[in-house]
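**Q** the amino acid sequence is not available; the structure is as follows:
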């Protein structure tokens, strides 16, 4: 931020420069009788700029192509990388998926490793040190108080609406606007949607099957069936599955609600889940119609959680054989 002392010094320099320019013009007029040279035109704006983006806390105008981007959303770095930019700061997402371990994004990471700017909490001091010219928080779940502080550091783009989550398509387009690359963003969306369409066409057994996407915390007792609005559940409905109507928190006594056409278990392996006698007796389990994705740090769960134009094709490559086996089980 500009201090009062710096602003005063800048005013002194501006006044001095104006006086000098006036004196020079007078000398030229006296000596040659000509007119002073015209002031140079302001440099033209870069293509696509300025751009104004509306979000939950108002609207943000970005004047020039950003060069120092802080990707504050938990998955934001992938979207920036997918559009050819390198973030200088990123938010922790899952500990096992730093910049050197995300296989789906490795080729796009051509710059120095970005600095960490927080995990559950935002590190405002670190962000300020990075001197960003854009802060992207489309998937940050920031609050008004966060935005008020961040927007003093740099133009800040928050989530589209308070209490909502942007789809990966929306997030791609918003990021494309902010970077001045809306056409590239549309191409990315079309490319990834094309991958899902190809996968659906190649696996007609997915169409219309009811799927439960079960979030397990292993032995801690917590369990949850994802709603259809969850981005992870949408991965499967985009392939033609129908999300289970039985969603929300679930106890072991109610595991019968998981007995749908297909069951996907996120966060636990088969051995852990089969230790529960109620779970082990489900038809969807006994008949081999269950896909265990493993711990949350598994490659598939990381790619699914990032939910980006880079990670989703990678998640498809991993999941399609497993889902095919589950839907084609006798």
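**A** Alright, I've got the coordinates. Fair warning: this is a prediction, and the values are worked out from it, not measured in the lab.
**Q** use CA for all of it now, contacts and neighbours both
**A** Will do.
**Q** any idea how far the longest helix seen in the chain is from the chain center?
**A** Longest helix in the chain by number of residues (criterion: DSSP state H): helix 4-32. Put simply, helix 4-32 sits 48 Å off its chain's centre (Cα atoms, centre = their mean, to the nearest Å).
**Q** residue 259: neighbour count?
**A** 20 (other Cα atoms under 10 Å).
**Q** the residue nearest to it when sequence neighbours are not counted: what's it in contact with?
**A** Leaving out its chain neighbours, the residue that sits closest to residue 259 by Cα to Cα, 6 or more residues apart in numbering is residue 284, at 5.5 Å. By Cα atoms under 8 Å, 6 or more residues apart in numbering, the residues touching residue 284 are 258-263, 290.
**Q** list just the nearest of those to residue 62.
**A** residue 263 (44.6 Å; Cα to Cα).
**Q** the closest one falls within a strand, correct?
**A** Yes. Per DSSP: H, G, I helix; E, B strand; the rest coil, residue 263 lies within a strand segment.
**Q** show me what the helix or strand following the longest helix of the chain is packed against.
**A** For helix 4-32, the succeeding helix or strand toward the C-terminus, using DSSP states H and E, is strand 51-55. Judged by 3 or more Cα pairs under 8 Å, 6 or more residues apart in numbering; DSSP states H and E, strand 51-55 is in contact with strand 58-62, strand 156-157, helix 168-179.
**Q** what is the burial count for residue 168?
**A** Neighbour number of residue 168 under other Cα under 10 Å is 18.
**Q** residue 179 contacts residue 65, doesn't it?
**A** Yes. Here residue 179 reaches residue 65: they are 6.0 Å apart, a contact under Cα atoms under 8 Å.
**Q** neighbour count winner among the two?
**A** Each of residue 179 and residue 65 has its neighbours counted (other Cα under 10 Å); residue 179 has more, 24 against 19.
**Q** adding another structure so you can compare the two:
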């Protein structure tokens, strides 16, 4: 979990209202393009209280309100988008549909691949803040020489019960850094409401579910101790698989395994569609007779999940809301 504090303060004070962005948009295209951030006056920086963010890779001190932000993970891009914070650099290899407006934004430098950022391109943006996750952690020291760098301490291998709390805490941290505390708290409240909705729906329901990743005709299952563990531990979904440790890429399983587990619900994440940019699987294109014998298939409870939200991100505000929507779909009669 990311620790944060302002010098001289013990806790983050939060209000209930939030500010709406007031950028004028002349065309529909302009409305979909992130607007550049206005320059900060010397007076603003003079009154800015330095912030220290403690994270797994170290301690990062923010001396002034960041103006040129680079986000090297799509989760971080989504956090900034939720807080109306422009950025000057990001990887553009796998941008989910809900962040599509950033794809061709000319003012945003392409910084290479998510898992292998181009450090020279990052340097060229002249950033004053860099945001990373564990996928870019091996570049932390190098990036920290360019600008203050913050590591988002999300565990992609084992989300367990604290996954949602980690997301909320990071959102509040960013809200503090960018003086967007009210908006951050509003987003946290909306996320809490969404989680509560899912738990209310799954509460006392007997159905058991499998989370399955599809990759070129092969399948992997994700249990309670995996990157999707929060679906079981925090959202109240009952697991159909006895598998406990599955980690980052899941436990390879056969169609026979899925048939024998005979889950009431199957969530299918189509990695192939994302990574190879192929048409997404659906009930018509998944010609697997063994899966069609499961209770999930026969009762219409096979959910072809939003693979971009589940696989590319899954640790940000928008992606978590989309995942919860997919979870809820399986319980709708």
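**A** Received it, and whenever you're ready, just let me know what you need. The structure presented is a predicted model; accordingly, all values stated were derived computationally and were not measured.
**Q** can you show me the helices along the stretch 151-300 of the second structure?
**A** 163-177, 181-202, 229-233, 255-261, 271-275, 295-298 (DSSP state H, counting those that start in this stretch).
**Q** possible to save the ones you listed as CSV with distance to residue 283 of the second structure?
**A** Below are those laid out as CSV (distance: least, Cα to Cα, whole Å):
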stretch, distance to residue 283 of the second structure
helix 163-177, 30
helix 181-202, 24
helix 229-233, 23
helix 255-261, 15
helix 271-275, 15
helix 295-298, 9
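**Q** closest to residue 324 of the second structure out of those?
**A** Taking these one by one with Cα to Cα, helix 181-202 is closest: 6.6 Å.
**Q** and the closest one, how far out from the chain's middle?
**A** Using Cα atoms, centre = their mean, the offset of helix 181-202 of the second structure from its chain centre is 15 Å.
**Q** tell me which other helices or strands that helix touches.
**A** helix 163-177, helix 317-329.
**Q** let's see 6 Å
**A** Judged by 3 or more Cα pairs under 6 Å, 6 or more residues apart in numbering; DSSP states H and E, helix 181-202 of the second structure is in contact with helix 163-177.
**Q** just to revisit the earlier point, what's the longest helix of the first structure aligned against in the second structure?
**A** Under the alignment (TM-score structural alignment), helix 4-32 of the first structure falls on nothing in the second structure.
**Q** in that helix, what's buried?
**A** In terms of neighbour count (16 or more other Cα atoms under 10 Å), helix 4-32 of the first structure has no buried residues at all.
**Q** can you check stretch 54-72 of the second structure too?
**A** For stretch 54-72 of the second structure, burial by neighbour count (16+ other Cα under 10 Å) applies to 54-55, 57, 60, 62-72.
**Q** which pair of these spans the longest distance?
**A** Across the buried residues of stretch 54-72 of the second structure (Cα to Cα), the longest gap, 23.1 Å, separates 57 and 67.
**Q** in contact with residue 324 of the first structure, which residues?
**A** Taking Cα atoms under 6 Å, 6 or more residues apart in numbering, we find residue 324 of the first structure in contact with no residue.
**Q** and the residue opposite it in the second structure once aligned, how far from residue 282 of the second structure?
**A** Aligning on TM-score structural alignment places residue 324 of the first structure opposite residue 331 in the second structure. Distance from residue 331 of the second structure to residue 282 of the second structure, counting by Cα to Cα, to the nearest Å: 18 Å.
**Q** any idea how far residue 242 of the first structure is from the closest residue in space to residue 77 of the first structure that isn't next to it in sequence?
**A** Spatial nearest neighbour of residue 77 of the first structure, excluding adjacent residues (Cα to Cα, 6+ apart): residue 71 at 5.3 Å. Per Cα to Cα, residue 71 of the first structure is found 33 Å from residue 242 of the first structure.
**Q** which position in the first structure pairs with residue 140 of the second structure?
**A** In the first structure, residue 140 of the second structure lands on residue 147 (TM-score structural alignment).
**Q** helix, strand or coil for the closest residue to residue 44 of the second structure other than its chain neighbours?
**A** In space, residue 44 of the second structure comes closest to residue 65 once its chain neighbours are excluded; the distance is 8.0 Å by Cα to Cα, 6+ apart. Using three-state DSSP, the structure places residue 65 of the second structure in coil.
**Q** residue 140 of the first structure belongs to a helix, doesn't it?
**A** No. Counting by three-state DSSP, residue 140 of the first structure is not part of a helix but coil.
**Q** that one against residue 76, yeah?
**A** No. Residue 140 of the first structure lies out of contact with residue 76 (Cα atoms under 6 Å); the separation is 8.3 Å.
**Q** the two: which is more packed in?
**A** Using other Cα under 10 Å, the more surrounded residue of residue 140 of the first structure and residue 76 is residue 76, with 26 against 20.
**Q** now that one: how far from residue 262 of the first structure?
**A** 31 Å.
**Q** ok, residue 234 of the first structure next?
**A** 15 Å.
**Q** those two: which is more packed in?
**A** residue 262 (25 against 20).
**Q** residue in the first structure matching residue 256 of the second structure?
**A** Using TM-score structural alignment, residue 256 of the second structure pairs with residue 253 in the first structure.
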